[in-house]
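[1] fold the stuff below for me.
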Amino acid sequence: MDRQRRSHLAHADHPIAAPVADESVARLLDRAVADGAERALDLGCGGGEWLRRLLVRHPRLRAEGVDVHAEALERAREGAEESGVADRLVLHETDAAAFAPAHRFDVVLSVGAAHAFGGLLPTLAAARALLAPEGRVVVGDGFWERAPDAAALSALGATRDDHADLPTTVDRVVADGWTPVYGHVSTAGEWDDYEWSWTGSLSRWALDHREEPDALDAYQAAAEHRTQWLAGYRGTLGFVTLVLRRSP
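    Model prediction:
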């Protein structure tokens, strides 16, 4: 099964593609929008769920989203139309790392897309280049809740150097010239809801569409992912979402 289609099916019950609950998303977005903010950007927007919610909550904003996947951008377009915010959203099918608009943004988001830039700090470098002087960045990435064992690293296809612990992660961000003005560490409950939703949505689709050519592949992918999570990285991989401003 195509990876984009699999991701779309797996996120049917949890459209935010990160272990962040709806109320946490709302709180992060509200902390990110300062008085007078007019423009927002999501680098690696996927299906556009963060932008859709941002535009619904803040009617004065206009937003742009960047992603390389046409299918995801089409879903973002459809979601924006359903929510009545399509007239305030522009989508770009291009590499987020190469996006170079003529203007700057008051809010730049990039949650769970650090792989597209080569890591957290390169993601922040890309955001800085697109950020208005008093703008805010919302960035989300993984960290080690505890030292990863071999099972966790194997399940994630990762190395120990791919992440640091939470204090080190935040220290690196601060040393890079940023000040956290808010943050959210995903709880065990948010992680469990995300992973059960991911594996459950994909499994349900496979069981309900047994005649589809991709059904068996989807079923096996859900089962493999569930094992990787439960027997591998559950309780080891954490996720933090930060609202940042430039340091003085």
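[2] only C-alpha atoms from now on, for both contacts and neighbour counts.
    Noted.
[3] who does the top strand by length along the chain touch, helix- and strand-wise?
    Using DSSP state E to assign secondary structure, the strand with the most residues in the chain is strand 131-144. Other elements packing on strand 131-144 under the criterion 3 or more CA pairs under 8 Å, 6 or more residues apart in numbering; DSSP states H and E are helix 22-32, strand 105-111, helix 120-130, helix 166-175, strand 237-246.
[4] tabulate those (a markdown table), appending distance to Leu230 and mean neighbour count.
    Formatted as a markdown table, the helices and strands packed on strand 131-144 follow (distance: least, CA to CA, whole Å; neighbours: other CA atoms under 10 Å):
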| stretch | distance to Leu230 | mean neighbour count |
| --- | --- | --- |
| helix 22-32 | 23 | 16 |
| strand 105-111 | 23 | 26 |
| helix 120-130 | 26 | 19 |
| helix 166-175 | 22 | 15 |
| strand 237-246 | 12 | 22 |
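[5] to compare with the earlier structure, here is another sequence to fold:
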Amino acid sequence: MDMWKYFGITHTDHTVMNPMSLAKTRELIDLLHLPDGARVLDVGCGKAEFLCLVAERYKVTGMGLDLSAITFKEARKNVAARELTDRIELLNMDGGKYEPDQEESLDMASCIGASWVYQGHQRTLKALSKMVKPGGLVLVGEPFWKIAPDPEYLRLTEQEADAYEPHPNNVQIGVDLGLTFLYSVVSSDDDWDRYEGLQWQAAERYATAHPDDPDVEVLLRTMRKNRDAYLRWGRDCLGWAMYLFRKP
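    Next up, the predicted model:
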């Protein structure tokens, strides 16, 4: 089954496509203090909800990049419905291949839950920091280990133990790169339960509505495997946070 199709189906009901509540996301946006006319970039923008919220809060222009044609279509609808097409540009592309017209030209660059674009947390921070002006903001969303993961959890979810770091390490990685750490917000169990639970419901609903889709068997098998891994281990061992840094 195509990865983007699976992701699109399971995230049908998500507004923000990560384990963070909309309320916490808005609170974080209030702390950005972006100046009028600021230029912002969101790599792996999903449905562009974060960009829309930023543009509704501040007088900024933004660009969103996403590789999935499915979520890109939803992003375009979202931006149009919010009447933000004059301030938000969307590109359906691999964010890792994007280069701004000039280095150090953005007021904020973000990559929220898509560090795979740059092959990891550290490389994501490096890539984004090159794009922002001195004094500009770098915002990332990244998983972290709350406790050491069970080997069976790693096997079922096809992950490696070194894929993520503990929460303090995610901060220190940015500090070691010369960034100034400003703030972080951490997902709660409720945030995670909603993020995961919406995927289960969406997959089951899709399977019922599309019984002749040849991908339904793989969809349900994959979703239920991930669901069981979350309920047994993931809820206790895997965290998620958004980290805000400033470039000196």
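[6] before we move on, the earlier item: return the set of buried residues in the longest strand of structure 1.
    Neighbour counts over strand 131-144 of structure 1 (16 or more other CA atoms under 10 Å) mark 131-132, 135-144 as buried.
[7] end-to-end on stretch 208-221 of structure 2?
    End-to-end distance for stretch 208-221 of structure 2: 14 Å, by CA to CA, to the nearest Å.
[8] any buried residues in that stretch, and which?
    Neighbour counts over stretch 208-221 of structure 2 (16+ other CA under 10 Å) mark 216, 219-220 as buried.
[9] any chance you could map the strands in structure 1?
    Counting by DSSP E, structure 1 has strands at residues 39-43, 62-67, 89-93, 105-111, 131-144, 178-185, 237-246.
[10] quick check: Ala32 of structure 1 touching Leu109?
    No. Applying CA atoms under 8 Å as the test, Ala32 of structure 1 and Leu109 come out as separate, 9.2 Å apart.
[11] between these two, which contacts overlap?
    137-138 (CA atoms under 8 Å, 6 or more residues apart in numbering).
[12] need the outlier residue of structure 1, farthest from its centre.
    Ranked by distance from the centre of structure 1 (CA atoms, centre = their mean), the top residue is Glu211, with 32.2 Å.
[13] the longest helix along structure 1: which residues count as buried?
    Secondary structure of structure 1 per DSSP state H: the longest helix is helix 188-208. For helix 188-208 of structure 1, a neighbour-count test (16+ other CA under 10 Å) marks 190-206 as buried.
[14] now do that helix: which elements does it pack against?
    Judged by 3+ CA pairs under 8 Å, 6+ apart, helix 188-208 of structure 1 is in contact with helix 3-10, helix 215-228.
[15] kindly present these as CSV, with separate columns for distance to Phe239 of structure 1.
    Formatted as CSV, these follow (distance: least, CA to CA, whole Å):
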stretch, distance to Phe239 of structure 1
helix 3-10, 19
helix 215-228, 17
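[16] wait, which of those helices is closest to Ala164 of structure 1?
    With CA to CA as the criterion, Ala164 of structure 1 lies closest to helix 215-228 of those, at 20.3 Å.
[17] with structure 2 overlaid, how far apart is the closest one on average?
    On superposition with structure 2, the mean distance recorded for helix 215-228 of structure 1 (mean CA distance after the TM-score superposition for structure 1) is 2.3 Å.
[18] in structure 2, what range does that helix match?
    Using TM-score structural alignment, helix 215-228 of structure 1 lines up with residues 216-229 of structure 2.
[19] show residues contacting that stretch.
    So stretch 216-229 of structure 2 is contacted by 1, 6, 153, 156-157, 196, 199-200, 203-204, 207, 210 (CA under 8 Å, 6+ apart).
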